[in-house]
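K.L.:
Below are the sequence and a predicted model for it; my questions follow.
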Amino acid sequence: MQAQACCCADPLIRDLFGVNICDHHDFPSALASLLGAKLTDRALAEPVMTRLVAACLKANPAIAVAAAQDILATRERDPACHDLTTPFLFFKGWQALQAHRIAHQLWLEGRRPLAYQLQARVNELFGIDIHPAARLGQGLTIDHGTGIVIGETAIVEDNVSLFQNVTLGGTGHEEGARHPIVREGALVGAGAIVLGRVSIGRGAKVGAASVVLGNIPDYATAVGNPARVVRLEPPNLVGPPAPFPNFGAQI
């Protein structure tokens, strides 16, 4: 990624590539610098925020692994993404995911007011609201990103794709584990609303603007309000193994 970025031919944007990518000796350093600059506000100056992010990456190296896998997933699944530097520098869905990973690390360390501060800052910057306690895997894509809401007890496994205005929320009538589980490889279309402790199965697809109030089986396609299964496809058992190892439990 660094070599690709440092070949930028446009002199007006070359410095952007330099300060965010080319001037750093490794990916975690570049990620800490990027998030530090993005998340800073009047309460937390950029150097302080950058050191905070760097400390979280050092405490949990799996965060940087997940961030790199998210970049690879974005390039693979998003036809508008043709290289590795574009999501890193310009895609707010990818940036919001990485900011959440830092907030989640702070949450696990018991630094909850600081975790909430990062959640609020991401919401202000990107219009994406992910509770710091939510558990997200890797190899994720958030396409466009605007309006994404993910609740406190939600679980999103590896290789999931979420589109804009997706809500993984509660019904308002439960306590404890009250938000959805989105299983590995699932896709949730734009504007879909998934409520309660329901499961979106492995490889399942939820159509745009659908409202899901019950479990969706593995490899099913569900659409409508309320959502109903319109197609059930068996998994493809032929071919290479899943492209990303499972680090979700570590993040």
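P.N.:
Done, it's in. Values in this document were obtained by computation on a predicted structure and should not be read as measured data.

K.L.:
Please make it C-alpha for all contacts and neighbour counts, starting now.
P.N.:
Noted.

K.L.:
can you pull out the helices in the stretch 51-200 of the chain?
P.N.:
62-77, 85-90, 92-108, 112-126 (DSSP state H, counting those that start in this stretch).

K.L.:
hey, which of the ones you listed is tucked in deepest?
P.N.:
helix 92-108 (a mean of 24; mean count of other Cα atoms under 10 Å).

K.L.:
Pull the distance from that one to the chain's centre.
P.N.:
8 Å (Cα atoms, centre = their mean, to the nearest Å).

K.L.:
Next: stretch 95-111.
P.N.:
With Cα atoms, centre = their mean as the basis, stretch 95-111 stands 11 Å off its chain's centre.

K.L.:
So what touches it?
P.N.:
35, 53, 56-57, 60, 63, 67, 87-88, 112, 114-116, 118-119, 122, 126, 128, 130-135, 251 (Cα atoms under 8 Å, 6 or more residues apart in numbering).

K.L.:
my read: Ile193 touches Val166, true?
P.N.:
Yes. The criterion here is Cα atoms under 8 Å, and Ile193 meets it with Val166 at 5.9 Å.

K.L.:
before we move on, back to that, can you say which of the helices of the stretch 51-200 of the chain is nearest to Ala5?
P.N.:
Nearest to Ala5 among the helices of the stretch 51-200 of the chain is helix 85-90 (6.5 Å), distances taken as Cα to Cα.

K.L.:
one step back: would you list the helices of the stretch 51-200 of the chain in TSV and tack on distance to His24?
P.N.:
Converted to TSV, those look like this (distance: least, Cα to Cα, whole Å):
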stretch	distance to His24
helix 62-77	14
helix 85-90	14
helix 92-108	18
helix 112-126	24
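
K.L.:
want to compare, so here's the second one:
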Amino acid sequence: MKHCEKKKVWHAVDAEARQLAEQEPMLASFYHATIIKHDSLCSALSYILANKLQTPSMPAMAVREVVEEAFAADPSITASAACDICAVVNRDPAVSMYSTPLLYLKGYHALQGYRVANWLWKQGRYALASYLQNQISVACQVDIHPAARIGKGIMLDHATGIVIGETAVVENDVSILQDVTLGGTGKECGDRHPKIREGVMIGAGAKVLGNIEVGEGAKIGSGSVVLQAVPPHTTVAGIPAKVIGRPTSDKPSLDMDQAFNGKSQQFIDGDGI
């Protein structure tokens, strides 16, 4: 699906769910409750998030009311949700169906929950936004501050342990693997978190700390600690991270190549960043 239109994504999800319900009767009621009985991505996603984030003090019905309020007020939330589904299908070789992120992937759930919390935060409803942030963290093991700014076409792969701080910026078409931190460097206040530009891929376990820019199309190796700005279209790795080469594509986030390719001797020797 080249153009990730919300209606086209929903039609694919609905068709898959109906086929899956026939193939596996034991899950027919599950597919019906989560997808088949709904008439739109908005409706299905609000139901799924509500049941994921409910608590005894805030049952699913109340959570869903908040989610649907956000969806109605800002249609870009569900447009971004559709783009995020396409991002996962296009980049994750383990995912071949559009229904999979919506039904099963906690990184996707955490990201859409964040989008609702972010809307609440921008409305000045800080208490409810923080409440949702906590529930997302408990349910999904992903901690995204509601004030962070995140674009569309985002994949949080596996997702466990991802932390994104209050003043972080993540632009469109970024891929982030598990256990990544976009954090500060201490107790400083103000603008203190990383700015991740379009097309960046951040490998598992990487830590990007401080108000630094990771340039467009950069790639950060797994387990790296990034303390300085990363030039566009470079590959960095290590502790502390240094430039070791260049990605083989303009947007490493799209091809998800984890290898360190395109090295030159000067990069191998370590120019730093």
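P.N.:
Received, thanks. The structure presented is a predicted model; accordingly, all values stated were derived computationally and were not measured.

K.L.:
picking that back up, just so I know, which of the helices of the stretch 51-200 of the first structure lies nearest Pro28 of the first structure?
P.N.:
Closest among those, once you apply Cα to Cα, is helix 62-77, at 6.0 Å.

K.L.:
tell me, that closest one lands on which residues of the second structure?
P.N.:
Helix 62-77 of the first structure lines up with residues 76-91 of the second structure when matched by TM-score structural alignment.

K.L.:
mean deviation of that stretch from the first structure?
P.N.:
Following the fit onto the first structure, the mean deviation recorded for stretch 76-91 of the second structure is 0.3 Å by mean Cα distance after the TM-score superposition for the first structure.

K.L.:
how many neighbours does whatever residue of the first structure lines up with His193 of the second structure have?
P.N.:
With the correspondence set by TM-score structural alignment, His193 of the second structure lines up against His179 in the first structure. Neighbourhood size, His179 of the first structure [other Cα atoms under 10 Å]: 26.

K.L.:
residues contacting His179 of the first structure?
P.N.:
Gly151, Glu152, Thr153, Ala154, Ile155, Leu168, Gly169, Gly170, Leu195, Gly196, Arg197, Val198 are the contacts of His179 of the first structure under Cα under 8 Å, 6+ apart.

K.L.:
Ok, Phe91 of the first structure next?
P.N.:
Contacts for Phe91 of the first structure (Cα under 8 Å, 6+ apart) come out as His144.

K.L.:
Need the counterpart of it in the second structure.
P.N.:
The alignment partner of Phe91 of the first structure in the second structure, by TM-score structural alignment, is Leu105.

K.L.:
Okay, strands next: where are they in the stretch 151-273 of the second structure?
P.N.:
155-157, 163-164, 169-170, 175-177, 181-183, 195-196, 201-202, 207-209, 213-214, 219-220, 225-226, 235-237, 242-245 (DSSP state E, counting those that start in this stretch).

K.L.:
Just say which of those strands is most tucked in.
P.N.:
strand 219-220 comes out most buried of the strands of the stretch 151-273 of the second structure by mean count of other Cα under 10 Å, with a mean of 32.

K.L.:
need the contact list for the residue mapped onto Asp179 of the second structure from the first structure.
P.N.:
Counting by TM-score structural alignment, Asp179 of the second structure lines up with Asn165 in the first structure. The neighbours of Asn165 of the first structure, taking Cα under 8 Å, 6+ apart as the test, are Gly145, Thr146, Gly147, Ile148, Val149, Ala190, Gly191, Ala192.

K.L.:
need the strands of the stretch 151-273 of the second structure in TSV with distance to Val88 of the second structure, can you?
P.N.:
What follows is the strands of the stretch 151-273 of the second structure, written out as TSV (distance: least, Cα to Cα, whole Å):
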stretch	distance to Val88 of the second structure
strand 155-157	6
strand 163-164	19
strand 169-170	16
strand 175-177	9
strand 181-183	20
strand 195-196	19
strand 201-202	13
strand 207-209	22
strand 213-214	22
strand 219-220	18
strand 225-226	25
strand 235-237	22
strand 242-245	26
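
K.L.:
Fine by me, we can end here.
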